[in-house]
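Enquirer: okay, predicted coordinates and the sequence, questions at the end:
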Amino acid sequence: MTVSPSARREAGAAPSRWQVLGWQLGGLLLLLGIWWLVTDRLGLYPPYVFPGPGAVWTEISYGLWGTGPQDGKLLAAIGGSLRRVLTGYVAAVALGGVIGLLMGAWLPLRATLGAYLTGLQSVPSIAFVPFAILFFGLNERAVLAVVILEGFIPVALAVSGALLNVPPTLRTAGRTLGANGLELLLRVSLPAALPNVLSGLRTAWSFAWRALVGGELLIAGAKSLGEQLEIGRNTANVALVLSTILIIGVIGGVFDALLRLVEGRVRRNYGLEVNS
């Protein structure tokens, strides 16, 4: 039976995806309108301090598909940053997954290493950059080290916590069916913990992406979004800085949305959510 929109609202049902998308697009248009009004119409700030949407869009278009000798730099920077963050993120997920499994299976490790990782998670990623540079040198390995460190901690804590939240009845049923030890962990506990693990993977992505940009700010000469921010600062090109910030936000949001879609599908398959 199809439920009308009015009945859905009266019942307190969650809004559909299209409704949410409409609200988001409306909010974006409102922000762009306010930005245009403040800069291009009212001129409250000079362009070299706060450029308007047109100037930022021009910088983006030159940086992404321009044909001049200095154009296309943003596109190259996006490619370099994505390569680094995906490499670091995959390594962080693999390392965090193994450590999380070990913490979930062994109480002494969870009581010691888990507490240390929880404390490290509260340290801003930029605080690890000086140590990484002193240890690895002023190169790409230092950036990857910070990305891996920031990414694997939420994965390890999410896997460990998800395993602890598996209902004991599932483990009991698994033992009844003959699963023990590693088989019980891999075939019963881990599949049951998967929805919560995916939440940790999404958190790890946001941590890794922020850590990447912070590390890239200090690595000169590498094609990266962090370098573009530094170039904009050194040349007082506020439009370049704003365009790079927008690109960083869009890329981070797109990857988060993709991970959210996967997480939502898994949660619906597990019966934890219903289709809106």
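Expert: Sure, I can see it.
Enquirer: from here on, contacts and neighbour counts on C-alpha atoms
Expert: Fine.
Enquirer: which secondary structure elements does the helix or strand containing residue 247 contact?
Expert: Element membership for residue 247 (DSSP states H and E) is helix 238-269. Judged by 3 or more Cα pairs under 8 Å, 6 or more residues apart in numbering; DSSP states H and E, helix 238-269 is in contact with helix 53-65, helix 190-216, helix 225-234.
Enquirer: how does it look with 10 Å?
Expert: Helices and strands touching helix 238-269, by 3 or more Cα pairs under 10 Å, 6 or more residues apart in numbering; DSSP states H and E, are helix 53-65, helix 73-105, helix 190-216, helix 225-234.
Enquirer: okay if I get those as JSON lines plus mean neighbour count and distance to residue 263?
Expert: As requested, the helices and strands packed on helix 238-269 are arranged in JSON lines below (neighbours: other Cα atoms under 10 Å; distance: least, Cα to Cα, whole Å):
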{"stretch": "helix 53-65", "mean neighbour count": "18", "distance to residue 263": "31"}
{"stretch": "helix 73-105", "mean neighbour count": "20", "distance to residue 263": "15"}
{"stretch": "helix 190-216", "mean neighbour count": "22", "distance to residue 263": "6"}
{"stretch": "helix 225-234", "mean neighbour count": "20", "distance to residue 263": "28"}
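Enquirer: hold the first one in mind and look at this next one:
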Amino acid sequence: MLPDPSTTSAAATSTGATTPAPASSPHDEFRRLESGLDALQTVPPTERGPFRRALDGVLPPVLLLVALVCAWQFYTVVAEPRPDLYPGPLNVAAAIGERWADGRLQQAVATSIARGGAGFLIAVAIGTPLGLLLAEWRLLRRALGPLLSGLQVLPSVAWVPAAIIWFGLTDATVYFVVLMGAVPSIANGLVSGIDHVPPQLRRVGTVLGASRSQLATLVILPAALPGYLSGLKQGWAFSWRSLMAAEIIAMGGSIGFGLGSMLQQSRELADLPAVLATILIILAVGILVELVAFAPVERRLLRRRGLNPGAHR
């Protein structure tokens, strides 16, 4: 005699038997682990609107800049130095206005930002996998690590003469110099971040059945993001410096007109107000990229990891 389905169902319910849940993949386990760790370490932030956050990030450097310009103008009024050797803020502002009126300033800024951004993205695409290989492959790190650190110390301007001989007066010369300055910084920053990853995370990933590649991309790389971000910031700084050095030295040919070229032209004309104006613009672009691109990402990352509680009070 066949058992009654209702009786069987009631018996299964009374004994607490349940249908087994489908097995989750290692990828889902890693995601849940990362979310749990982030939730455990997160410091509850004080709610602030977007305008307040932007104001807190932009207002302090703007106020400092205004104070420095006022002190500069005060010196020129009181000391009355030679305007050709010690131009005041008004002279520099007039030089910026002249170059804006003839369109050279817009062209130079657009060319340099496009080159710097493209070179930085290429450096990230090269430096990230290189850093992962160095961190996970000890033999490669012992062989290539000292060379990479030496390249990071080597001034990027030293590559300009060789790049001109290899590539001529083309944009390839500029991009080569940018890559040689940025790639070592990005790779070493990632290696440093991975070195500070707690070993418990590696063990957890291994217990969950992660392969070597999954362990590197799903466990180690997310855990190393603070150090990696520091490497990216340093890589951008080296990219921008290398770009300016290449544009100052490599002029002519098919190389476009950038901020470095404008700085060199102003020097050849002994136009100190224009030189100072170009220097200030180069500085302003670097600060703007830091405030707009890197600072918000860094604050959000540190807030998720609970590493910067004082910034949210």
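Expert: Yep, it's here. As the structure is a computational prediction, the values presented were derived from the model and not from experiment.
Enquirer: what do we get in the second structure for residue 39 of the first structure?
Expert: Per TM-score structural alignment, the equivalent position to residue 39 of the first structure in the second structure is residue 76.
Enquirer: state the number of residues packed around the nearest residue to that match once chain neighbours are set aside.
Expert: Closest residue to residue 76 of the second structure apart from its sequence neighbours, by Cα to Cα, 6 or more residues apart in numbering: residue 88 at 5.8 Å. Neighbour count of residue 88 of the second structure, defined by other Cα atoms under 10 Å: 22.
Enquirer: so what corresponds to residue 88 of the second structure in the first structure?
Expert: Checking TM-score structural alignment: residue 88 of the second structure goes with residue 52.
Enquirer: do residue 143 of the second structure as well
Expert: Residue pairing (TM-score structural alignment): residue 143 of the second structure is matched to residue 112 of the first structure.
Enquirer: then residue 231 of the second structure?
Expert: Superposed on the first structure with TM-score structural alignment, residue 231 of the second structure falls opposite residue 200.
Enquirer: who's in contact with that match?
Expert: Residue 200 of the first structure sits next to 93, 151-159, 161-162, 194 when contact means Cα atoms under 10 Å, 6 or more residues apart in numbering.
Enquirer: same thing with residue 244 of the first structure?
Expert: Counting by Cα under 10 Å, 6+ apart, residue 244 of the first structure touches 56, 59-60, 63, 74, 77-78, 225-229, 232, 238, 250.
Enquirer: so what corresponds to residue 88 of the first structure in the second structure?
Expert: Checking TM-score structural alignment: residue 88 of the first structure goes with residue 119.
Enquirer: residue 18 of the first structure: neighbour count?
Expert: 10.
Enquirer: and it, helix, strand or coil?
Expert: What DSSP: H, G, I helix; E, B strand; the rest coil gives for residue 18 of the first structure is helix.
Enquirer: coming back round to it: buried residues, the helix holding residue 247 of the first structure. List them.
Expert: Neighbour-count burial for helix 238-269 of the first structure, counted by 16 or more other Cα atoms under 10 Å, picks out 238-244, 247-248, 256, 259-260, 262-267.
Enquirer: quick one: the match of residue 88 of the first structure from residue 206 of the second structure, how far?
Expert: Distance of residue 119 of the second structure to residue 206 of the second structure, computed by Cα to Cα, to the nearest Å: 36 Å.
Enquirer: now which residue in the first structure aligns to residue 169 of the second structure?
Expert: Aligned counterpart of residue 169 of the second structure in the first structure: residue 138 (TM-score structural alignment).
Enquirer: still on that earlier bit, in a markdown table: the helices and strands packed on helix 238-269 of the first structure, plus distance to residue 181 of the first structure.
Expert: Formatted as a markdown table, these follow (distance: least, Cα to Cα, whole Å):
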| stretch | distance to residue 181 of the first structure |
| --- | --- |
| helix 53-65 | 53 |
| helix 73-105 | 9 |
| helix 190-216 | 12 |
| helix 225-234 | 46 |
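Enquirer: for residue 116 of the first structure, find the nearest of those.
Expert: helix 73-105 (12.1 Å; Cα to Cα).
Enquirer: tell me what that closest one is packed against?
Expert: For helix 73-105 of the first structure, the packing partners by 3+ Cα pairs under 10 Å, 6+ apart are helix 53-65, helix 107-121, helix 140-164, helix 190-216, helix 225-234, helix 238-269.
Enquirer: post-alignment, it versus the second structure, mean distance?
Expert: Here the mean offset of helix 73-105 of the first structure against the second structure after fitting is 0.7 Å, by mean Cα distance after the TM-score superposition for the first structure.
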